[in-house]
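# Provided below are the primary sequence and the corresponding predicted coordinates.
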Amino acid sequence: MKAFVVSWQFWALLSASFAALTAIFAKIGVANVNSDFATFIRTIVILVVLGAILAATRQFQSFTTISGRTYLFLILSGMATGGSWICYFRALKLGDAARVAPIDKLSVVLVAVFGVVFLREQLSLPNWLGVSLIAAGAVLVAYKG
């Protein structure tokens, strides 16, 4: 069990679980507030919680130890995250969580494609089949018919 807790699979499953809860909690949370303001509140909570985790585990490091390239890509990642959150909360405000979340999870398909194109990662035929099934499944779950 200890080996599982330090595996990427464990953390990926936890991430998926928290993402599912995010959709449900956010759908309820945006009912009576502007979606952008809801995203702002969510961001403050994340900053406070993550700051507490870093302080409690003594994981803060000097900002001068980080390279310019690392800063560039972390800033770009932050901007992409912000864009994703803003769009996600707006979609939840307008649509059903059970339909919005699967479309949002098309990011899995895009990560596979971007990983191959930009990072030169290799996917096998079974991997591509899985990516295709994820795409088809997201569309089918989101379909309102």
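Structure's in. What do you need?
# going by C-alpha atoms from here, please, whenever you check contacts or count neighbours.
Noted.
# pull out the buried residues from the top helix by length along the chain.
Ordering each helix of the chain by length in residues (DSSP state H) puts helix 68-94 first. By 16 or more other CA atoms under 10 Å, the buried positions in helix 68-94 come out as 85-93.
# identify the farthest-apart pair in those residues.
Greatest spatial distance among the buried residues of helix 68-94 (CA to CA): Trp85 and Lys93, at 12.0 Å.
# so Asp36 sits against Tyr88, correct?
No. Under the criterion of CA atoms under 8 Å, Asp36 is not in contact with Tyr88, lying 9.9 Å apart.
# circling back: next, format the buried residues of helix 68-94 as CSV and append distance to Phe114.
Compiled in CSV, the buried residues of helix 68-94 are given as follows (distance: CA to CA, whole Å):
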residue, distance to Phe114
Trp85, 20
Ile86, 22
Cys87, 20
Tyr88, 20
Phe89, 24
Arg90, 25
Ala91, 23
Leu92, 25
Lys93, 28
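# quick check, Phe60 in contact with Leu54.
Yes. Assessed by CA under 8 Å, Phe60 is found in contact with Leu54 at 5.8 Å.
# and the comparison structure, right after this:
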Amino acid sequence: MTSSSWLPWAILSAVFAAATAIFAKVGVSGLNSDLATLIRTAVVICVLVALVSATGQWQPLQEISARTWVFLVLSGLGTGASWLCYFRALKLGDAARVAPIDKLSVVFVAVLGATFLGERLSGVNWAGVALIAAGAVLVALKG
């Protein structure tokens, strides 16, 4: 697997996200969801510090542009809000229903990417986006 090929990384992301949902559902069962999110975040920070250190990827923070800082901070705030909401949803609902609704982010990314980033999707791509939306809703329905 090369670092320039996005597909294997995206598939691994999906596999790890699925594992995350199951582990989080079990882990949050006896704990406040916000504290569970904090513990998860601390683990992520420790792993990333170790990874960046082991691979020598540190760079002087003052070399990072103000624009990059702003968007990374906004992304971090979005991630934190997403995780808090996700863990609260897992605390209250079934993982098999919560995770598909969380994956509606795929639909939102397509719409926002087209609207704000000028990304172009074909008709077939938009049909796929619509199917993802419909599938997420159908999986989340209590039958």
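All right, it came through fine. Remember, predicted model here, so these are calculated numbers, not experimental data.
# quickly find the element holding the counterpart of Val139 of the first structure in the second structure.
Correspondence of Val139 of the first structure to the second structure, assessed by TM-score structural alignment: Val137. Using DSSP states H and E, Val137 of the second structure maps to helix 123-140.
# name the SS class of Thr41 of the second structure, please.
The three-state label for Thr41 of the second structure, taken from DSSP: H, G, I helix; E, B strand; the rest coil, comes out as helix.
# so what's the residue count around it?
14 (other CA atoms under 10 Å).
# re earlier: excluding its backbone neighbours, what's nearest the match of Val139 of the first structure?
Take Val137 of the second structure and drop its neighbours on the chain: the residue closest to it by CA to CA, 6 or more residues apart in numbering is Ile101, 6.8 Å away.
# now Ala89 of the second structure
If the residues on either side of it in the chain are set aside, Ala89 of the second structure comes closest to Val98, at 6.4 Å by CA to CA, 6+ apart.
# ok, now Ala140 of the second structure?
Distances taken as CA to CA, 6+ apart place Arg97 nearest to Ala140 of the second structure, at 4.3 Å, with adjacent residues excluded.
# and that neighbour, what's its match in the first structure?
For Arg97 of the second structure, the aligned position in the first structure is occupied by Arg99, per TM-score structural alignment.
# next one: Ser75 of the second structure
Under TM-score structural alignment, Ser75 of the second structure pairs with Ser77 in the first structure.
# cool, Glu119 of the second structure as well?
Using TM-score structural alignment, the partner of Glu119 of the second structure in the first structure is Glu121.
# so who does that match touch?
Residues in contact with Glu121 of the first structure (CA atoms under 8 Å, 6 or more residues apart in numbering) are Gly115.
# so what corresponds to Gly27 of the second structure in the first structure?
Taking TM-score structural alignment, Gly27 of the second structure has Gly29 as its aligned residue in the first structure.
# the residue lying closest to that match once chain neighbours are set aside: neighbour count?
With sequence-adjacent residues excluded and distances taken as CA to CA, 6+ apart, Gly29 of the first structure is closest to Ala38, at 7.4 Å. The burial count assigned to Ala38 of the first structure is 19, neighbours taken as other CA under 10 Å.
# and Asn127 of the first structure, how close does it get to Ala136 of the first structure?
Distance, Asn127 of the first structure to Ala136 of the first structure, using CA to CA, to the nearest Å: 14 Å.
# over to Phe118 of the first structure?
Phe118 of the first structure is 24 Å from Ala136 of the first structure, where distance means CA to CA.
# tell me which of those two has more neighbours.
Between Phe118 of the first structure and Ala136, counted using other CA under 10 Å, the more crowded position is Ala136 (13 against 9).
# if we can go back for a sec, got the contact list for the residue nearest to Gly29 of the first structure?
Neighbours of Ala38 of the first structure in contact, by CA under 8 Å, 6+ apart: 29-30, 89.
# secondary structure element for Val48 of the first structure?
Going by DSSP H and E, Val48 of the first structure is part of helix 35-57.
# what is the neighbour count of the counterpart of Ala56 of the first structure in the second structure?
Residue pairing (TM-score structural alignment): Ala56 of the first structure is matched to Ala54 of the second structure. Residues lying near Ala54 of the second structure (other CA under 10 Å) number 10.
# all good on my end, thank you.
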